[in-house]
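Q: got a predicted structure here, sequence first:
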Amino acid sequence: MSLDSRHIQLMDTTLRDGEQTQGVAFTPTEKVSIAKALLQFLRVDRIEVASARVSEGEREAVSEINQWARQEGFADRVEVLGFVDHTRSVDWIKSTGGKVINLLAKGSEKHCREQLGKTLEQHSADVLQTITYAHEQGLKVNIYLEDWSNGYQDSRDYVYGLVDRLQHSRVSHFMLPDTLGVMAPDEVFASLNDMCQRYPELQFDFHPHNDYGLATANVMAAVRAGVRAVHCTINCLGERAGNASLAEVAVVLRDKMGMQLAIDESHLVRISNMVENFSGKRIADNAPIVGADVFTQTAGIHADGDQKGGLYKTRLGPERFSRTRSYALGKMSGKASLKKNLEQLEVNLSEEDQKKVLARIVSLGDSKQTITTDDLPFIIADVLESKSYQHIKLLACSINSGLDLQSTVSLRVKVRGDKHQATGAGSGGFDAFIDAISKVMAKYDFTLPKLADFEIRIPKGGHASALTESVITWDCGNELRKTRGVHVNQVFAGILATLKLINIQLHEMECGQTIGKAK
């Protein structure tokens, strides 16, 4: 079979090897949920769900997974790691309704000699004894050659000798792990190509680790060498630097090597999120395929290129993974980025209003790295209701607050061209600001109206980093007035709303209009 037409099996070991990640321990219910998602929705070829004889909780989870798998026709695709202990691992797996044992043998002479204190002949005999018993109990047998990468490098004769003794024992998959993640792609290709050429009748799997950040590249080398099955985990979970990312491996094998895969890519992100939540291990926002930001264009020039002809799009389109492309708003934004977001909101703004909104976005970008589409309605409302009055301008403001301590404010403002400094104290940051700004405005015979209402909002479903909108209702005597402020910091959102009210009233004073005074 030619390289370009091969089907590559993906075996997911998130629930076994991935659970060796520091601090990760899935509950039985979580294990069952992940197993079902991997087989039923993502459609991986095989899953490795546990190690035998670990705990009663593990037995419970594996039993439930196997019961479900039998009902759905997946029984032979659920695998459990077992040990060279003759009957014990086999009996444990059998008691859970399991059909496949992945037997852990010593793939390096050093491990065999120093950890077991046995010769190749003695260890081989033990392995064959366990294999024979597993077959008698109706189990399918795969075998891991633990630390194979070091074993192959240090003592190939040992590796060849072990495989020679096991090759006729009806082992379905010989699984070759780079247990400590020490190999580079050229080493992977040379060693696996040798194994595939030397034993053309055997089915080899490659099990990489990511210690050098080469796991995905090593998978490519393994497939090029003739391997037909590779092991991965969701979100790179695994001991130390983790295993190969299933999302990365799947996409690379399809796009860069033309391999045939069974998985349904549209479920990659959903299952990544599930594992992220259950494991408590957060993935980076820029993690390939599944990261929060990987389909977000930040630079305005990229948004412009997409607007004019899809110039910055590749085969890794978001729709392929049931995602959407977004255009981040911030200090690097251009009008194309804004237009893309306005289209998503179905909002039409004039060119002049777009310029005002974009200027506000760029200004906010200095204090908030990115602004989301959810933040945008706050900014639009704030800008469109704003007048360009600059009677008062905040130059600097420092707020100090503490638990069970009075808050203090130190500020500098410019009022009608004159600069003033003031300090204030209060029960909170905003209260302290009101105290300070009132001292400045008293010099202009100006008294702030009383607050009738004070609202703080963030966008629906917003995160802790979302923009904050403050809407203040002021009692101006003969009328109620509302002003709005938008900022990443909720206290400063209230401050901006207050300055807007002062600007409006100072403008009215200059125009000779009567204004309401605080009572």
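A: Good, I have the coordinates. Owing to the predicted nature of the structure, the values given are computational and were not obtained by experimental measurement.

Q: could you use CA atoms for every contact and neighbour count after this?
A: Noted.

Q: immediately after the host helix or strand of residue 380, which helix or strand?
A: Under DSSP states H and E, the secondary-structure element containing residue 380 is helix 376-385. Using DSSP H and E, the helix or strand that follows helix 376-385 in sequence is strand 392-402.

Q: please compare the first structure with the one that follows:
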Amino acid sequence: MQDRPVKMNDHTNLLELEEHMYPLVDVETPNVFHNLFPYSEVPKIAFNDRIVPHHMPEDIWITDTTFRDGQQSRAPYTTEQIVTIFDYLHKLGGPNGKIKASEFFLYSKKDRDAVEKCMERGYKFPEVTSWIRASKEDFQLVKSMGMKETGILVSCSDYHIFYKMKMTRRQAMEHYLSVVKECLEIGVSVRCHLEDITRADIYGYVIPFCLELMKLRQQYGIPIKVRCCDTMGYGVNYPGAVIPRSVPGIIYGIMTHAGVPSELIEWHGHNDFYKAVSNSTTAWLYGASGVNTSLFGIGERTGNTPLEAMVFEYAQLRGNLGGMDTAVITELAEYYEKEIGYKIPPRTPFVGKNFNITRAGIHADGLLKNEEIYNIFDTEKFLNRPVEVAVSNTSGAAGIAHWINTHYRLPKESHVDKKSELVALVKEWVDREYEDGRVTVLTDEELEAVIQETADRLQIKLK
């Protein structure tokens, strides 16, 4: 066996044996890991207790697929809506460009019009990028639009290579590399979307393919990004889980054995098993600089990693917001509901109607005494969403006054107090409800109707 070089890892300060010897394993029959993914059973999470080290990059960021993957699961946005949302993303990302890029389709005239209008904004961030299939025809779209970067679909599991594309691994790799080369020839940077990576042969196909990409990167002197696409949401973040389901194992392999630097690695998760956010955070922790997201998690099937979730994951990991303007998240939620007509489920974290409303009577009592007891953080400061209490038989006049002031966002000089006539009359109605045997919390709609009717009678303006 030939000796392999030993080198010092500057990050861990440990001597390591270089093992960059992973040739393509060009199998005759597909390896679809039916031991882990038996279609007639629930998928299995297996362990081999191989642990890889944390490798948090110095710089981490968010990218956006609202107009690409997010648009595959809903009615298409209008050009005006796309440009408005793009403006919001620019504002949300802040001066440091923490929302680094946003990707677009190029197939329809509407798509191309939206791309042109967003590019005309002249923002450094988010960078406008495209997405294409690995075909010569799609490449012409990128060329005609003058894009600086494009994503290319490079499906990597045998499910896709053998069953969908009807190719062998070698044929697929050669096909993908030919399209990548065409982009590099005209100076377009490439982002390779490794579709279905959590069912792929990581060391038999993915690592050898990424090694070839890094050779092209060196040859052309142009960055080539690798996006790890957990297309079916099979990824897990548990230490010691086996690949291809192990998120730490995938990121470690691509970074260490394929030589892809952190700034060129990105994670794209789906939420089929409720793991999109935790897997995206794990990708950051183990070496990926980028995580790909969509607004409110809107995406195919169960959706993508929600962009707003990763904003607050970033803050929890870094101890700061990196310049991001989180109040824009509330502005975006209001725009989606009022202008686009999209109904956000009321219990959605950070953006749902009820995410910071306390309904349990005993919780409401604690909240009125000190809102830190039952509010996750200062939601008024970060999201322009003051904490609210739901009204019940235990709320009292103070609780009703608090509800009116916060729900209608009354300025301080217009606040009602527990001694006001409006509050007293509403409390009389609330008391009657519970005297008649009611046991549930009052709904917003019921309260709004009673408060508005009472305010009209008293000639009080609430808005």
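A: Here it is on my side, so go on. In this text the structure is predicted, and so the values were computed from the model without any measurement.

Q: sorry, back to before: so what touches the helix holding residue 380 of structure 1?
A: When contacts are defined by CA atoms under 8 Å, 6 or more residues apart in numbering, helix 376-385 of structure 1 is touched by residues 353, 356, 357, 360, 361, 469, 484, 485, 486.

Q: please enumerate the strands of structure 2.
A: Ranges of strands within structure 2 are 6-9, 14-17, 61-64, 99-104, 127-133, 149-153, 189-194, 224-230, 265-269, 290-293, 357-358, 388-389, based on DSSP state E.

Q: need the winner for burial among those.
A: Most buried of these, by mean neighbour count (mean count of other CA atoms under 10 Å): strand 290-293, with a mean of 30.

Q: against structure 1, where does that strand fall?
A: For strand 290-293 of structure 2, the aligned range in structure 1 is residues 229-232, judged by TM-score structural alignment.

Q: now the matching stretch on structure 2. Mean distance?
A: Its aligned residues in structure 2 lie a mean 0.6 Å from stretch 229-232 of structure 1 after superposition (mean CA distance after the TM-score superposition for structure 1).

Q: can you tell me what sits against that stretch?
A: Taking CA under 8 Å, 6+ apart as the criterion, the residues outside stretch 229-232 of structure 1 that touch it are 8-14, 204-208, 219, 243-246, 249.

Q: stretch 270-289 of structure 2 now?
A: With CA under 8 Å, 6+ apart as the test, stretch 270-289 of structure 2 has contacts from 53-57, 59-61, 230-237, 247-248, 251-252, 255, 262-269, 290-291, 301-306, 309-310, 313.

Q: switch the cut-off to 6 Å
A: Stretch 270-289 of structure 2 is touched from outside by 54-57, 60, 231, 233, 237, 248, 262-263, 265-266, 269, 302-305, with contacts defined as CA atoms under 6 Å, 6 or more residues apart in numbering.

Q: the strands of structure 2: which one's closest to residue 323 of structure 2?
A: Of all the strands of structure 2, strand 99-104 sits nearest to residue 323 of structure 2, with 10.6 Å by CA to CA.

Q: neighbours around residue 114 of structure 1, how many?
A: Counted with other CA atoms under 10 Å, the neighbours of residue 114 of structure 1 add up to 10.

Q: distance of it from residue 434 of structure 1?
A: From residue 114 of structure 1 over to residue 434 of structure 1 the distance is 74 Å, taken as CA to CA, to the nearest Å.

Q: likewise for residue 393 of structure 1?
A: Here the distance between residue 393 of structure 1 and residue 434 of structure 1 works out to 15 Å (CA to CA).
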